[in-house]
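1. Have a look; sequence and predicted model below, questions after that.
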Amino acid sequence: MSFGQGGPQWGPGGTGGPGGGPAPDWAALAEAAEARTRRRKWLMIGGGALATVGIAAAVAITVVSANSDDTTASNKPASELPTAADIPGASKDPEPSFEATTPPPPPNPKDFISSAKKDKAPLTPEGLFPGKSLRAGERVYKKGPTDSTDTCASVTQPALGALLTKHDCTRMIRASYVRNGIAVTVGVAVFDTASDAAKVKDQVKKGLVTSLSGKGVPSFCRTGVCRGTYNAYGRYAYFTTTGYTSGKNVTTSDRKAYGVGDDLARFAFHRINQRGEAQASAAANAPQ
């Protein structure tokens, strides 16, 4: 058989086929191929997304397991993890508040020695003038006799005694000290109020506390010129009478006698102040 010019034709738009059958539907075949391509693409994308979700879930489970005391936490699915609604939020109850408080100031020692109503500590010559001597810097004074009386004017010169009586002195406590031939008697007058003691200090013009001798302190200031000082602190007025045991007069330029008198006046002040400090400390430490 020979194929000549009049044989069957194959080409675009032809309707013939081998053996003379019907021609293929090229358009349908192309659509089917395109559909298969699209399915493969979506399967690849979907598989990648599922893999990403799987990795994220694995990371989430690992984090929960690492931060939990529950040994089974790593086996829990993400759906069983607590949601934001399950986590407790801030309390609606008001927070406790406290009022600012300031501790009371410590007691003032002077308050205790300014009124007989608060000054309740025992008051004795030995308590006010303790020991057998006193030291002022490098100077040591030997203590002699002490005494106490409720009749203040009986142990003073008249001018001072009258002033003490006028302002209701309730007690006079005395002690004497001596060093290198110079003796001093310290007198502490007691009043009910600081006002009375201050009035005596401000109004006294003359008059001395009578010197007290004995126990190694010779008689002094019974004649001749002696030096006197006057002061007050709280409800106490305190005085010094300073002179030579030889009877020598004290002059205004006598630095030795003045120094001895000033030492004992400071000592009296400190003893009165210490009395106030002791009572203030006891009050501060007392149970409330």
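-> Here it is on my side, so go on. Just so we're clear, the structure is a prediction, and the values are computed from it rather than from any experiment.
2. CA atoms for contacts and neighbours, from now on please.
-> Fine.
3. can you pull out the strands in the protein?
-> All strands of the chain, identified by DSSP state E, fall at 133-136, 139-149, 171-179, 182-190, 227-233, 236-244.
4. what inclination does the third one have with respect to strand 139-149?
-> Going back to what we said before, that points to strand 171-179. Interaxial angle of strand 171-179 relative to strand 139-149 (axes from the mean of the first three to the mean of the last three CA atoms, to 10 degrees): 150 degrees.
5. Can you give the contact residues for strand 171-179?
-> Here strand 171-179 makes contact (CA atoms under 8 Å, 6 or more residues apart in numbering) with 124-125, 129, 133, 140-152, 155, 183-191, 211-213, 217.
6. 7 Å - rerun?
-> Under the criterion CA atoms under 7 Å, 6 or more residues apart in numbering, residues 125, 141-152, 183-190, 212-213, 217 lie in contact with strand 171-179.
7. ok, structure two:
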Amino acid sequence: MSFGGPQWPQEPQHRAETPDWAALADASAARARRRKWLLIGGCAAATVAVVAVVASAVVSDKGGASGKTASDLPTAPELPSETTQPRPSFSAVAPPLPPDPKEFISNGKKDKAPLNVDTFYPGKKLTMGNRVYTKGSTARTTNCASATEGQLGAVLRAKDCEQLLRATYTKDGVAVTIGVAVLPTEAQAQAVVKQSARRISPLYGSGIEGFCKGGPVCRFVGNSYGRYAYFTATGYLNGKSVTKGDTKAFQPGDDLAEFTFRQIVRRGELQASAAATAPAER
């Protein structure tokens, strides 16, 4: 028996359904791909922005106020084939040669350094190697013939000798007088040596007497360099004669002649050096 009355609508019955996993997976993958491409796109945009900033900074640094942008720069600039740096230049005019020392001692017009006995023979002793000579008297005269013997005086006068300097040295009983005649030119000095017997008068004094006096044989030698002619008279203080090959007597005369030659050379060198440095000092 059923009771009559209104009928309430029945609620629909729910059915348990299984999710579509494949569709969900596809949707998730699609979302992941979108995120990946967005990330890549953002990085690329950021990189382009950085490059643009750097290019702009380079252009600003090099171009200054020119207003050039990165788009104005060449994509592959070519390096210059030649440098623009200045190259060294050389003068076509050769520097002047240094003065020749001999020029200063070959002509009185250039030979202007002080000239006296002490400039040639300074001090009280003279050393050559291991040999030491003691200086005695010295003398200077403008009457060159008065300090010579025989033909030498006449030749000195004819060749216009300006002055004659003498000094005497002794060692172990041997005495040597060295004489330096000063001529106007080198040619005149050479002529004096060639045309004379080269006999310089011995210079006595300061306790040195007797050598080459009264007949003993002495050794007389002469030579020249530049405008200077120089001579030696060598003898024994005890009046003994100098003999051929007498080493004891020959050595002092040779030493004094060699020393005089060096002094003449040095005189030229000093004057040449002074002439070479004079422009720089001014």
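-> Everything's here; your move. Because the structure is predicted, anything quoted here is derived from the model rather than measured.
8. Could you get me the TM-score between them?
-> Once superposed, chain against chain, the TM-score is 0.71 (TM-score structural alignment, normalised by the length of the second structure); 232 aligned residues with a CA RMSD of 3.6 Å.
9. neighbours of the counterpart of T168 of the second structure in the first structure, just the number please.
-> Per TM-score structural alignment, the equivalent position to T168 of the second structure in the first structure is S176. Number of residues near S176 of the first structure (other CA atoms under 10 Å) recorded here: 28.
10. In the second structure, what sits opposite Q279 of the first structure in the alignment?
-> Aligned counterpart of Q279 of the first structure in the second structure: Q271 (TM-score structural alignment).
11. Could you work out the end-to-end span of stretch 234-253 of the second structure for me?
-> Start-to-end span of stretch 234-253 of the second structure (CA to CA, to the nearest Å) is 6 Å.
12. in that stretch, what's buried?
-> Counting neighbours by 16 or more other CA atoms under 10 Å, one finds that the buried residues in stretch 234-253 of the second structure are T234, G235, Y236, L237, G239, K240, S241, V242, A249, F250, P252, G253.
13. now for C226 of the first structure: what does it line up with in the second structure?
-> In the second structure, C226 of the first structure lands on C218 (TM-score structural alignment).
14. dump the residue contacts of that match.
-> C212, A233, T234, G235, S241, V242.
15. before we move on, the earlier item: dump the strands of the first structure into a markdown table; add distance to R266 of the first structure as well.
-> Formatted as a markdown table, these follow (distance: least, CA to CA, whole Å):
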| stretch | distance to R266 of the first structure |
| --- | --- |
| strand 133-136 | 9 |
| strand 139-149 | 13 |
| strand 171-179 | 14 |
| strand 182-190 | 10 |
| strand 227-233 | 10 |
| strand 236-244 | 10 |
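16. To K206 of the first structure, which of the ones you listed lies closest?
-> Among the strands of the first structure, the nearest to K206 of the first structure by CA to CA is strand 227-233 (8.7 Å).
17. check the fit of that closest one onto the second structure and give the mean distance.
-> Compared with the second structure after the fit, strand 227-233 of the first structure shows a mean deviation of 0.6 Å (mean CA distance after the TM-score superposition for the first structure).
18. now the closest residue to I208 of the second structure other than its chain neighbours: how far from I178 of the second structure?
-> What sits nearest to I208 of the second structure in space, not counting adjacent residues and going by CA to CA, 6 or more residues apart in numbering, is G136, at 7.1 Å. Separation of G136 of the second structure from I178 of the second structure (CA to CA) stands at 11 Å.
19. Make a ChimeraX selection of the buried ones in the contacts of strand 171-179 of the first structure.
-> Applying 16+ other CA under 10 Å to those leaves a buried subset, and the ChimeraX line that selects it is:
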select :125,141,142,143,144,145,146,148,152,183,184,185,186,187,188,189,190,212,213,217
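20. which residues does the nearest residue to L165 of the second structure once chain neighbours are set aside contact?
-> Leaving out its chain neighbours, the residue that sits closest to L165 of the second structure by CA to CA, 6+ apart is R140, at 4.6 Å. Residues near R140 of the second structure by CA under 7 Å, 6+ apart: V117, L164, L165, R166.
21. The closest residue in space to P77 of the first structure that isn't next to it in sequence and G181 of the first structure: what is the separation?
-> Of all residues not flanking P77 of the first structure in the chain, I61 sits nearest, at 7.5 Å (CA to CA, 6+ apart). For I61 of the first structure, the distance to G181 of the first structure equals 102 Å [CA to CA].
22. the more surrounded of the two?
-> Higher neighbour count among I61 of the first structure and G181: I61, with 18 against 14, using other CA under 10 Å.
23. now the more buried one: how far from G54 of the first structure?
-> Counting by CA to CA - I61 of the first structure and G54 of the first structure are separated by 11 Å.
24. Residue in the second structure paired with K143 of the first structure?
-> K143 of the first structure maps onto K135 in the second structure, with residues paired by TM-score structural alignment.
25. what's the neighbour count on the closest residue to K135 of the second structure other than its chain neighbours?
-> Spatial nearest neighbour of K135 of the second structure, chain neighbours left out: Y169 (4.5 Å); criterion: CA to CA, 6+ apart. Close neighbours of Y169 of the second structure, defined as other CA under 10 Å, add up to 25.
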